[in-house]
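missing the sequence, but the structure's below:
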């Protein structure tokens, strides 16, 4: 298997339990090692997409509003000067307040194909979380369900799209061997962008219009304000979803700043009933295609590359679809789909495929909707947990 070859190519010898040292990151050099480790581990993996170094440093800094209500500690698995793995221990007070539980999280997990390394990392996280009063370890979360989460379980032949996880298959073996149990599966569907939506979808969309539902694209000139509308819909529509954590205004502003450079006009839509925002759909281009060419670097040369390759992106990701509960089953989603795909077809003919992700394994209505337009399940991500 390719992933085993990749990981066996890094380091002279695999460490054993007695010579693995778990070191907490407390310096810039340590953070450098933490951020750069995946670039070494996946150096021969053709599907790996390197994130921008600048983005990662920002993400792990106090600039990230996640740290206004959560805390994280970062650890490296080392033998001498070589690094063989990494992990983050996360305590998210907003999660525990909202769900009234004591769940701690692990995230940003990476390891060579050696269970001793993985066990040492997870043991350390478990120790930290127990000391914080947690009774459960869950993950991976990078940092929460509002970001990347889960280990890829099925679908290793396709590259990851924008803001989705990627890992070798043996991470799932490590979790089972450590005693972790599945807590939730997350689905990704994909299809060719349809020339026409099914008649049933169009008919339901028309019924929604007759009921007074209207859809408009966000106003890019008021992007930050429009994202606040998204926040209100998100916190209402997703509040009963598994793992939900309310998004704050600070996180909304942070997300807006990150996403605005890649948003395409007409592909982020808001649905209204009279003057009330009742639904939201967000479709973004898969900039992973561009990031792969940039290799983590942001400089004049890679910016030119980004401009060139951005015109060659062929895939979209529908990553946000939410309807307030009192307006579900009234065709709002169908109307959003109709208008969104019409804008793709009219304005962005370069796109050929769209991924719908992630969708909870028990969210049958959304699964049936995307299947109706021809999408197929092609990836599964798994979130694990264990009692401490």
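On my side now, so go ahead. Bear in mind that the values here come from a model prediction, so they are computed numbers and not experimental data. Numbers count the residues shown, from 1 in each chain.

C-alpha only now, for contacts and for neighbours.
Noted.

Helix or strand: which one has residue 354?
Assigning secondary structure by DSSP states H and E places residue 354 in strand 353-360.

how far out from the middle of the chain is that strand?
11 Å (Cα atoms, centre = their mean, to the nearest Å).

how about the strands in the stretch 101-250 of the chain?
103-111, 136-139, 141-142, 148-149, 151-154, 181-192, 213-217 (DSSP state E, counting those that start in this stretch).

how about CSV for these, with distance to residue 261 and mean neighbour count added?
Shown next, in CSV, are the strands of the stretch 101-250 of the chain (distance: least, Cα to Cα, whole Å; neighbours: other Cα atoms under 10 Å):
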stretch, distance to residue 261, mean neighbour count
strand 103-111, 25, 25
strand 136-139, 30, 23
strand 141-142, 22, 22
strand 148-149, 20, 22
strand 151-154, 27, 22
strand 181-192, 24, 19
strand 213-217, 16, 20
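
nearest to residue 337, of the ones you listed?
strand 213-217 (10.2 Å; Cα to Cα).

related to what we said a few turns ago, got a markdown table for the strands of the stretch 101-250 of the chain, with distance to residue 350 too?
Output for the strands of the stretch 101-250 of the chain, formatted as a markdown table (distance: least, Cα to Cα, whole Å):
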| stretch | distance to residue 350 |
| --- | --- |
| strand 103-111 | 33 |
| strand 136-139 | 36 |
| strand 141-142 | 31 |
| strand 148-149 | 27 |
| strand 151-154 | 28 |
| strand 181-192 | 12 |
| strand 213-217 | 20 |
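
circling back: what's the next secondary structure element after the strand holding residue 354?
Counting by DSSP H and E, the next helix or strand C-terminal to strand 353-360 is helix 364-372.

try this one next to it:
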């Protein structure tokens, strides 16, 4: 072995996961505009004993070394729920994924992707999609446009050169995802305001915030609507009951009444919109480190998470109302209520919606109606094995 040879090691166990996470944090610290996340949270996501993703997924972590130094990483994953989805929705039988992709140069990237493809092929997979780290509900896609600004909460951020590394390895774009930004310090256009006022006059419609006294039930309601609303979307994988409980617990510190709405029709929950304050703002200040003093910053922020930016990562309307005027009206009413409340309560200046699939005509139409503009583009790639 020479000092220039790239060696790929499969790693597992706590020591392997620790090395994998710490390597990713090194890459993040060296990437302009990236925001280091909390190390403990990253460790938990890769711990089979804590993350319910592992109830239905097998994951293999790889670290690349050159001359004894770690120079890249990647994760290969086979998710049983993905395999059970219809192929026309993106996944389906024979589909594996890769994620948590980092490499110092193209030769390392090539070796990492080859190792992942080999492992997936040995497990009987016939195609690979990625990067998806390690769920569509976590960080899907490679950032290909919008590198000039830091990411918002729960969005990934990748060096610009990774695009060439992946495309030169024979991958092609399977789907593009967009995020949309807008100035929320100003009211929405007249058309949207008229739609909202019309809904407010409808006695059948009730738009309410999450009730923290019934938090668990409300979050379960939201995620069950999501499972129904997104069930025909490209890339959809349903939340399991354990994942719903896990998600409710993890999101609780960020769920704010002024940032979440549930829409009821004749007393029945039929739609929701979830916005989150941008926790990346305080995380950037502490460098993703709670100790020795970062926990003070985070505790103060969580008590009153004033944020210049709020992101809408999730919204949904029950399938029975898709492609109806009611669906658009409920969406406009919820986002209008959130805009008004968060600007007053938190001093929020900018909103971000997404990600949104490039061909999701309904959501793109809503983004256009409120005069938001694409600020980031992510790509999910595919390759036959």
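Structure's in. What do you need? Just so we're clear, the structure is a prediction, and the values are computed from it rather than from any experiment.

Would you mind finding the match for residue 319 of the first structure in the second structure?
The alignment partner of residue 319 of the first structure in the second structure, by TM-score structural alignment, is residue 313.

returning to what we had before: out of the strands of the stretch 101-250 of the first structure, nearest to residue 40 of the first structure?
strand 103-111 (10.8 Å).

Am I right that residue 290 of the second structure is in contact with residue 38?
Yes. With contacts counted by Cα atoms under 8 Å, residue 290 of the second structure reaches residue 38, the gap being 7.3 Å.

Neighbours of residue 311 of the first structure, how many?
Counted with other Cα atoms under 10 Å, the neighbours of residue 311 of the first structure add up to 11.

Excluding chain neighbours, give the residue nearest to it in space.
Nearest residue to residue 311 of the first structure, sequence neighbours excluded (Cα to Cα, 6 or more residues apart in numbering): residue 350, at 7.9 Å.

residues touching the one you found, list them.
Going by Cα atoms under 8 Å, 6 or more residues apart in numbering, residue 350 of the first structure touches 311-314.

element containing the match of residue 319 of the first structure, please.
strand 309-317.

what sits up against whichever helix or strand comes after that strand?
Moving toward the C-terminus from strand 309-317 of the second structure, the next helix or strand (DSSP H and E) is helix 325-346. The contact list for helix 325-346 of the second structure (Cα under 8 Å, 6+ apart) reads 184-185, 188, 192, 195-196, 199, 207, 258-263, 271-273, 275, 305-308, 317, 321, 348-349, 362, 366.

roughly how far is helix 325-346 of the second structure from the heart of the chain?
Once both centres are worked out by Cα atoms, centre = their mean, helix 325-346 of the second structure turns out to sit 21 Å from its chain's centre.

corresponding residue for residue 376 of the second structure in the first structure?
So, by TM-score structural alignment, residue 376 of the second structure is matched to residue 379.

And residue 63 of the second structure, by the same measure?
So, by TM-score structural alignment, residue 63 of the second structure is matched to residue 76.

Am I right that its match is in contact with residue 26?
No. Here residue 76 of the first structure does not reach residue 26: they are 10.7 Å apart, not a contact under Cα under 8 Å.

who's more crowded, these two?
Of the pair residue 76 of the first structure and residue 26, residue 76 is the one with more neighbours under other Cα under 10 Å, namely 29 against 11.

Shouldn't the more buried one be within a strand?
Yes. The assignment for residue 76 of the first structure (DSSP: H, G, I helix; E, B strand; the rest coil) places it in a strand.

ok, residue 136 of the first structure touching residue 385?
Yes. With contact defined as Cα under 8 Å, residue 136 of the first structure counts as touching residue 385 (6.8 Å).

Check the separation of the first and last residues in stretch 198-210 of the second structure.
End-to-end distance for stretch 198-210 of the second structure: 23 Å, by Cα to Cα, to the nearest Å.

Relative to the whole chain's centre, how far out is that stretch?
So, by Cα atoms, centre = their mean, the centroid of stretch 198-210 of the second structure is 29 Å from its chain's centroid.
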